[in-house]
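1. can you look at this prediction? I've put the sequence above it.
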Amino acid sequence: MEFKDYYQTLGVDKSASPDEVKKAYRKLARKYHPDVSKEANADTRMKEVNEAYAVLSDPEKRVAYDQLGSGYRAGQEFQPPPDWDAGFEFSGADAGDASDFFANLFGHVGRGKHARSYQMRGEDHHAKILIDLADAYHGMVRPLTLQAAQIDARGQVVTKERTLNVKIPKGVKEGQHIRLSGQGGPGVGGAAPGDLYLEVHFKPNPRYRVEGRDVYEKTPVAPWEAAIGATIEVPTPGGKVQVTVPAGSQSGRKLRLKGRGIPGDPPGDFYLVLDVVLPPATSERGRQIYETMAREMAFDPRREMGS
């Protein structure tokens, strides 16, 4: 079954108001009505125009058509979803004139006062949410403001803003989805609304790098702390920790803190990546200390490079 673009048939935009839809219909009816038209295909075109108007002039049918037809173009192969349940009366096109497309969407259950009311579950919506890495460690409730296009009672497309308080679960990972039941698109005919799925991403932070549940933090240490060893205090998303820097450490060495990554079952690990930072020789005393080191330590960092 081919998808019919009713907006294209009437020559209107998808955001067209009911008045614009009616105006376009009347213009085409004057052009193709068999009693007055001299067009060779007037009868066929008039049936198409009637059918398009029967859908787009009815707010409930229009919402159903928009939800089912999102992503389709005229002429593409189309099949209603298996759980599709419709029971509209024909309007502007009787059973003989309606296309298979129209009949499958709006008339295959029944007609008249015994027809079942049309229902369709709302669409699921998807969005991204940026959180702090600390939120994944402790869990948090964060406000989230969303803008969504909706069709009002007059059939017009409007943008509405809403704010939700989102519970960030402890242990959430990058790329994980948080499902908010019933916060997606509204249902039609009393059907349940869709769900909202939030894809979690961590806010960029130059201090941390995250891989799954493992977290890496670049940790500056003084030359003497790296050379002779030291116990240092390091802030992490889970709180401050005391860490022993082994003597003889170099920049790039990783110190693993087991189980101190993002919580989970099992939790990730936290890695301190050491970065030896030299103090500046901006004072006379500082220069003297560096000169003494140069004389007495006889250290050549390029010795292994050869000639």
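-> Okay, I see it.
2. from here on, contacts and neighbour counts on C-alpha atoms
-> Will do.
3. need the nearest residue in space to residue 175, chain neighbours excluded.
-> Excluding its sequence neighbours, the residue lying closest to residue 175 (CA to CA, 6 or more residues apart in numbering) is residue 200, at 5.1 Å.
4. what's near enough to touch that neighbour?
-> Residues near residue 200 by CA atoms under 8 Å, 6 or more residues apart in numbering: 128-131, 172-178.
5. one more pass at 10 Å, please.
-> 127-131, 136, 168, 172-178 (CA atoms under 10 Å, 6 or more residues apart in numbering).
6. next one for the comparison:
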Amino acid sequence: MEFKDYYQILGIDRATAIPDIKKAYRKLARKYHPDISKEPDAALRMQEINEAKAVLTDPEKRAAYDQLGEHYRAGQEFRPPPDWDAGFEFSGRNYEDVDLGEFSDFFTDLFSHVGRRSSRSHHHMRGLDRHAKVFIDLRDAYDGATRAVTLHAPQTDPQGNVYLQQHNLQVRIPKGITEGQHIRLVGQGHPGAGGGESGDLYLEIHFTPNPDYRVEGKDVFATLLVAPWEAALGTSLTMPTPSGHVQLKVPKGSQSGRKLRLKGRGIPSSEPGDLYFVLNVVLPPANTEKARQLYESMARDIPFNPRQKR
């Protein structure tokens, strides 16, 4: 999939205010609307123009897209990073009336989930709910914590320029929360009209990437590096976990890929997940004369062919 430069499509620069974006759109629409245009690619061009307008005239979509677009050029091979929209507040405004089938895969991959995280209906005076994706440490899910969270809420000034308003929060992370769950902050959404109650803010939880752990639901996985003699003969090791150190027994005759399960040591809950250590047998390098002699001795004295079917 290729990256789309919506500013280039409309022939404007990144500093263009929303009223001028709409003017540029109307000018191009008069030229490429399929009902009146004689251009051979009018339908495709009109689709691109409509798509660009849908993003750049919506302050929320535009703010997140601008941050993403700093690192890509039009036509560049593109896959959206999983956290590209983290830290931005989104509402449901102007999202439900978008027919995603009219737009490209690029638009759908970026925006199909934005503003569609809540199906609640509200009284017409109540403010809109807002949604944001945030990252926490895995340790916070084990212990619970209160963390400072900074979000950015797109706003529009009287001239139609989009700017980001910083939103600082102290958020209580409940023990046992899993990836994809939401924390609801009552009254932290859009203000209600005419004195109506404010909407709520929903924080969608994701775990900060950690080189030591991988999470699947409530289960946590870690790689355990062992020497060949530890795997062959067995050993006991003291290993760190998100909830403290544990004594781990490696059974003799273990192979790479073997999983050592610690029941109930995953993310805590009424039915806690498990913690798995996945063995990876690491060979020492034959970079000294003594090491080479030992490997040569093993090759002579141990009848072993790893490619032989057992």
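-> Looks like it arrived, so ask away. This is a predicted model, so every value here is computed, not measured.
7. TM-score for these two?
-> After superposition, the two chains reach a TM-score of 0.59 (TM-score structural alignment, normalised by the length of structure 1), with 203 aligned residues with a CA RMSD of 3.0 Å.
8. and the residue nearest to residue 175 of structure 1, that's in a helix?
-> No: membership of residue 200 of structure 1 in a helix is not supported by DSSP: H, G, I helix; E, B strand; the rest coil, which gives strand.
9. drop anything exposed from the contacts of residue 200 of structure 1.
-> Among the contacts of residue 200 of structure 1, the ones that count as buried by 16 or more other CA atoms under 10 Å are 129, 131, 136, 168, 172-174, 177-178.
10. which members of those residues are positioned in strands?
-> Counted as lying in strands by DSSP state E, out of these, are 129, 131, 168, 177-178.
11. follow-up on the earlier one: the residue nearest to residue 175 of structure 1 matches what in structure 2?
-> Aligned by TM-score structural alignment, residue 200 of structure 1 pairs with residue 205 of structure 2.
12. ok, residue 236 of structure 1 next?
-> Structural alignment (TM-score structural alignment) places residue 236 of structure 1 against residue 241 in structure 2.
13. ok, now which ones touch its match?
-> Applying CA under 10 Å, 6+ apart to residue 241 of structure 2 gives the contacts 139, 212-213, 220, 222, 265-266, 275, 277.
14. show me those residues that map onto helices.
-> Members of these lying in helices (criterion: DSSP state H): residue 139.
15. so which of the contacts of residue 241 of structure 2 is the most crowded?
-> residue 266 (27 neighbours; other CA atoms under 10 Å).
16. for that one, what are its contacts?
-> Contacts of residue 266 of structure 2 (CA under 10 Å, 6+ apart): 141-142, 176, 215-221, 241-243, 272-276.
17. can you flag the buried ones in these?
-> Among the contacts of residue 266 of structure 2, the ones that count as buried by 16+ other CA under 10 Å are 141-142, 176, 215, 218-221, 241-242, 273-276.
18. and the helices in structure 1?
-> Along structure 1, the segments classed as helices by DSSP H run 6-10, 18-32, 42-56, 59-69, 100-106, 133-138, 223-228, 284-297.
19. for the fourth one, packing partners?
-> Packed against helix 59-69 of structure 1 by the contact rule (3 or more CA pairs under 10 Å, 6 or more residues apart in numbering; DSSP states H and E) you find helix 42-56, helix 100-106, strand 140-151.
20. mind putting those into CSV with mean neighbour count?
-> Output for the helices and strands packed on helix 59-69 of structure 1, formatted as CSV (neighbours: other CA atoms under 10 Å):
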stretch, mean neighbour count
helix 42-56, 20
helix 100-106, 19
strand 140-151, 13
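21. the ones you listed: which one's closest to residue 254 of structure 1?
-> Residue 254 of structure 1 sits nearest to strand 140-151 of all these, at 29.8 Å, using CA to CA.
22. the closest one vs structure 2, average offset?
-> With both structures laid over each other, strand 140-151 of structure 1 and its partner residues in structure 2 are 2.5 Å apart on average (mean CA distance after the TM-score superposition for structure 1).
23. now the angle from that strand to helix 59-69?
-> Here strand 140-151 of structure 1 runs at an angle of 120 degrees relative to helix 59-69 (axes from the mean of the first three to the mean of the last three CA atoms, to 10 degrees).
24. hmm, back to that, just the closest of the buried ones among the contacts of residue 200 of structure 1 to residue 191 of structure 1, please.
-> Set against residue 191 of structure 1, the nearest of those by CA to CA is residue 178 (22.6 Å).
25. which residue in structure 2 lines up with that closest one?
-> Aligned counterpart of residue 178 of structure 1 in structure 2: residue 183 (TM-score structural alignment).
26. go on, residue 129 of structure 1?
-> Per TM-score structural alignment, residue 129 of structure 1 is aligned with residue 134.
27. quick check: that match touching residue 207?
-> Yes: applying CA atoms under 10 Å, one finds residue 134 of structure 2 in contact with residue 207, separated by 8.3 Å.
28. go through the buried ones among the contacts of residue 266 of structure 2 and name the one nearest residue 253 of structure 2.
-> Taking CA to CA as the measure, residue 276 is the one of those closest to residue 253 of structure 2, at 18.2 Å.
29. how much space between the residue nearest in space to the middle of structure 1 and residue 166 of structure 1?
-> Centroid-nearest residue in structure 1: residue 127, 2.4 Å away (criterion: CA atoms, centre = their mean). According to CA to CA, to the nearest Å, residue 127 of structure 1 and residue 166 of structure 1 sit 12 Å apart.
30. and for those two, which residues touch both?
-> Common contacts of residue 127 of structure 1 and residue 166, defined by CA under 10 Å, 6+ apart, comprise 178, 198.
31. tell me where the stretch 1-150 of structure 2 has strands.
-> Listed in chain order, the strands of the stretch 1-150 of structure 2 (DSSP state E, counting those that start in this stretch) span 90-91, 130-136, 145-156.
32. which of these sits closest to residue 23 of structure 2?
-> With CA to CA as the measure, strand 145-156 is the member of the strands of the stretch 1-150 of structure 2 nearest residue 23 of structure 2 (17.2 Å).
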